[in-house]
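Chemist: Okay, here's the prediction I keep looking at, along with the sequence it came from:
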Amino acid sequence: MRSIRFQFLILVLAAAVVGGFFITRGPLPRMSLGGAVRYCQVEHVRRSIAWGVPVNRPVSDVDTDISLHGPLHDSLSIAAMTGHEHVVLMLLEAGADVNAGAECGSTPLVEALCQGHTDIAAMLMDRGAVLQTCGEYGLTPLHEVVESLCWPQDAGWTLAFWLPHVEESVAFLIARGADVNVGDDEGNTPLHYAAGTSGYMQLSGTTPDRVYRVTEFHRRRMLLLLLLAGADVSVCNGEGKTPLDVAEAAGFRELVTIMREDESRWQDRLHGISDSDYVKHLYSQDWWMQELNELEDLHRRGGNLNAADPSGWSHLHQAARSGNLSAVKFLIEHGADVNVSSPYGFPIYQAAKTPCEDVVRYMIEAGADLRPGCDGRSPHDMAIERGQFWVARLIRQYEKDRFGK
């Protein structure tokens, strides 16, 4: 009898231990760590870490081809690139390699900066991310960020997809001590990249004139940031060409003028190119018409209007962000999904950040999802954060009509 009681006690204790094990770790994760990070499934990331899934194990079982550098192979780079700060912190605390992928250049730091996530970049550098690491072709993070202005348009993309945060990341790197005169394997400094077009752009068939029309505000400011930080206009690359030569060859006459003038004027020029200039440009009728014409041309050529760039940013995300009602209508009327999913949330999230009530109204009436995203913020929250109170009021009214709250 004692033996039976003893065995029963052992079973109870074992059950308690096993139960405690599951309680402290939670249920087994239902998706891989890479997949959970890719789609910002925070609870699944937490469970994976709790169950001891190696955070530095190569990711190969999800669609990781979300970087403009090619497939990402580690969870931290994916989290940094998609901007999930809380996931980045969880991975770092679990021992993720902050310099993973250095051999090919696509480190978590580079991925964060090329999307403008300077808060994540600061977190990574505070944890030991190396600023001057040279990856593939001898490119430093500063090279990579500057070159992002001239990435190809594989699916008919306008260059605006990669513009908004480039100069912010350049300023961040300069403030952190990046060498503005370091050359890549071919001797090109960041100023060479800022002054002209890259080989990528030539391969994609994009004309320098079109490149400059779309990138002019950011390109000028980025060039001036580099010059004011001490970038040398006389440095020759492996072909014996200076940044001046590169700008002249690309036909960027204004950049040539800037580099040739007295450096005492650079600070005034930088202050003279204000954010309001870019906002006016972004919301101008000429810009909207250009964007619409490009979409119409893409549609005529049989292009996919639902296509997303490597980071998950779709044509509708861009049209919503620029407040282009004509482009938004064209896309939705021709089959674009108003709720196309991406790490950046639904397109309505981008529209909510603008003052364009007509765009927000049209998208909501077309079925835009108003629920909070994986970070807990709703379109209404985003409108409030950006000071778009009339837009927030409009969204709130639709929420009341739709959800009765």
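Modeler: Cool, got the structure. This structure is a prediction, so every number in the text was calculated from the model and none was measured. Residues are numbered from 1 along each chain as shown.

Chemist: Please make it C-alpha for all contacts and neighbour counts, starting now.
Modeler: Noted.

Chemist: And the residue positioned nearest the centre of the chain, how close does it get to residue 58?
Modeler: Centroid-nearest residue in the chain: residue 115, 2.8 Å away (criterion: C-alpha atoms, centre = their mean). Residue 115 sits 22 Å away from residue 58, going by C-alpha to C-alpha, to the nearest Å.

Chemist: for comparison:
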Amino acid sequence: MCALSWTGLLFMASVSLAGAEPGHRTGDQALIAAAERNDVEAVRQLLKEGASVRARDPQGRTALLAATYRNHVEIAKLLILTGSDVNTQDAMQNSPLLLAGASGYLDILRMTLAADPDFTIYNRYGGTALIPACERGHVEVVKELLKTKIDVNHVNRLGWTALLEAIILGDGGPTHQTIVGLLVAAGADLNLGDGDGVTPLRHARQKGYRVIADILLSAGARE
């Protein structure tokens, strides 16, 4: 992974000074630490004492993000109910929605979706939560995301859609076959190629993914 840019370093410096009101700074950082170690009672007590759910640590993480990284479902639920922002991004440009989607954390993903997230907030690759979920084979997460208004044809900085990433970075097995079928049913553009114009069908054929190629052909894909 490449080193942080000056922008990233400045971000980390700024968030270390932000998000905590005078008198609550120690409690704010304690809240993030408690969320990370899954200490539900400490989180409840710190919130009662006025710790801010908006506070960030030096990595730009809120308590909700710290809980999401560890898939601490109960704490994530408590923090969202207390008003934590599901759109806040850390220095890695992860938000609770983006992180839960990419990691396959279905329970937390559903909570973030219920909080009406902003689907135009993208990860460090310029992608939505759907794209890495498809690549990594998180079928149930993909199903949940496809029930929303998320853009199934969004193109990330690599020039890939969710469909392309499922094929290019997937293994072609049953899980990715299912995901390709879900994307087709959701209206994915079957002929939208990558940055070099290579279509999903051509990628599938080049990789020897016969079942995926057949799914695409049956839906009207062209090479």
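Modeler: Sure, I can see it. Just so it is clear, the structure is predicted and the values come from calculations on it, not from any experiment.

Chemist: Can you give the structural similarity as a TM-score?
Modeler: Here the superposed chains carry a TM-score of 0.75, computed using TM-score structural alignment, normalised by the length of structure 2; 194 aligned residues with a C-alpha RMSD of 2.6 Å.

Chemist: got the residue ranges for the helices in structure 2?
Modeler: Applying DSSP state H to structure 2 gives helices spanning 6-15, 25-36, 40-48, 63-69, 73-81, 96-103, 106-114, 130-135, 139-145, 162-168, 174-185, 200-207, 210-218.

Chemist: Distance to residue 123 of structure 2 added to those, as TSV?
Modeler: Shown next, in TSV, are the helices of structure 2 (distance: least, C-alpha to C-alpha, whole Å):
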stretch	distance to residue 123 of structure 2
helix 6-15	14
helix 25-36	21
helix 40-48	28
helix 63-69	14
helix 73-81	20
helix 96-103	7
helix 106-114	15
helix 130-135	10
helix 139-145	16
helix 162-168	14
helix 174-185	20
helix 200-207	22
helix 210-218	27
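
Chemist: So for residue 122 of structure 2, which of these sits nearest?
Modeler: Evaluated with C-alpha to C-alpha, those place helix 96-103 nearest to residue 122 of structure 2, the distance being 7.5 Å.

Chemist: So which residues make contact with that closest one?
Modeler: Residues from elsewhere that reach helix 96-103 of structure 2 (C-alpha atoms under 8 Å, 6 or more residues apart in numbering): 64-65, 68-69, 71, 86-89, 106, 108-109, 112-113, 117, 122-123, 128-133, 136, 141.

Chemist: can you do 7 Å?
Modeler: 65, 68, 86-87, 106, 108-109, 112, 123, 128-130, 132-133, 141 (C-alpha atoms under 7 Å, 6 or more residues apart in numbering).

Chemist: Identify, from the residues you listed, the entry nearest to residue 191 of structure 2.
Modeler: Nearest to residue 191 of structure 2 among the contacts of helix 96-103 of structure 2, with distances taken as C-alpha to C-alpha, is residue 130, at 18.5 Å.

Chemist: got the contact list for the aligned partner of the closest one in structure 1?
Modeler: Superposed on structure 1 with TM-score structural alignment, residue 130 of structure 2 falls opposite residue 142. Counting by C-alpha under 7 Å, 6+ apart, residue 142 of structure 1 touches 170, 173, 178, 190.

Chemist: ok, those in structure 2, which still hold?
Modeler: Contacts conserved in structure 2 for the contacts of residue 142 of structure 1, using both residues aligned by TM-score structural alignment, their matches' C-alpha atoms under 7 Å: 170, 173, 190.

Chemist: buried subset of those?
Modeler: 170, 173, 190 (16 or more other C-alpha atoms under 10 Å).

Chemist: Just put those residues in TSV and tack on distance to residue 234 of structure 1.
Modeler: As requested, those are exported to TSV (distance: C-alpha to C-alpha, whole Å):
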residue	distance to residue 234 of structure 1
170	21
173	22
190	13
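
Chemist: Quick check: the alignment partner in structure 2 of residue 49 of structure 1 vs residue 77 of structure 2, distance?
Modeler: For residue 49 of structure 1, the aligned position in structure 2 is residue 47, judged by TM-score structural alignment. Applying C-alpha to C-alpha, the value for residue 47 of structure 2 to residue 77 of structure 2 is 13 Å.

Chemist: ok, now residue 111 of structure 2?
Modeler: From residue 111 of structure 2 over to residue 77 of structure 2 (counting by C-alpha to C-alpha), the distance is 7 Å.
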